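Engineer: only geometry, no sequence info:
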């Protein structure tokens, strides 16, 4: 898997509103109702990270989850990062009633 060009990354980001590209990574921030909901989402995401064998750089402060995705072995963003971003978006998608 090769590192994507900045142009390719910007084009792919059109599919991911709320994600930005800087510092050789794609980044997003998610806000939840409370700490428990945020931590629960992180736990669900962790299972997907293990399945993909790709792990985010992330922080959690109370109800906010900040995520950065990069492929360290390629020194930048690859398709692997977009695959994980899509999985995160799918996990965090609001449930329809």
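Structural biologist: Yep, that arrived. Small disclaimer: the values here were computed from a predicted structure and weren't measured.
Engineer: all contacts plus neighbour counts: C-alpha atoms, from now on.
Structural biologist: Fine.
Engineer: give me the element residue 7 is part of.
Structural biologist: Residue 7 is part of helix 6-13, with elements assigned from DSSP states H and E.
Engineer: in that helix, what counts as buried?
Structural biologist: 9, 13 (16 or more other CA atoms under 10 Å).
Engineer: what's the answer for stretch 75-85, then?
Structural biologist: Buried, per 16+ other CA under 10 Å, within stretch 75-85: 76-82, 84-85.
Engineer: Next up, a structure to set beside the first:
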């Protein structure tokens, strides 16, 4: 697996418009706001099951009703299709 180039990242962002590329260009990030802690935690559980399924795990944190997510592929030090795939899934779960 190799990192997406600048053009590939921009194209991929069209399918995950609420995500943004980090300043270093090696990750995508998004913050999710929920009604309460239980909703936020439920989102994390569903996302964790998908992450295990595709063997790709997020860097994230949860503070009460907010989940902040950063996705990167550490092996290639950049953004890959796996990051985009997991971001799309998370957006589907959220919506």
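Structural biologist: Perfect, I can see it now. Keep in mind that this is a model prediction, so the values were computed, not measured.
Engineer: Quantify their similarity with the TM-score.
Structural biologist: The TM-score (TM-score structural alignment, normalised by the length of structure 2) is 0.92; 93 aligned residues with a CA RMSD of 0.9 Å.
Engineer: Could you pull up the residues touching the counterpart of residue 76 of structure 1 in structure 2?
Structural biologist: Taking TM-score structural alignment, residue 76 of structure 1 has residue 78 as its aligned residue in structure 2. The contact partners of residue 78 of structure 2, taken as CA atoms under 8 Å, 6 or more residues apart in numbering, are 3-4, 25-27, 72.
Engineer: go on, residue 59 of structure 2?
Structural biologist: Counting by CA under 8 Å, 6+ apart, residue 59 of structure 2 touches 69-71.
Engineer: how about it, what's its partner in structure 1?
Structural biologist: So residue 59 of structure 2 corresponds to residue 57, using TM-score structural alignment.
Engineer: for the longest helix seen in structure 2, the distance to its chain's centre please.
Structural biologist: In structure 2, taking DSSP state H as the definition, the longest helix is helix 37-54. How far helix 37-54 of structure 2 lies from its chain's middle: 12 Å, per CA atoms, centre = their mean, to the nearest Å.
Engineer: about what we covered before: and the match of residue 59 of structure 2, how far from residue 21 of structure 1?
Structural biologist: Relative to residue 21 of structure 1, residue 57 of structure 1 is positioned 14 Å away (CA to CA, to the nearest Å).
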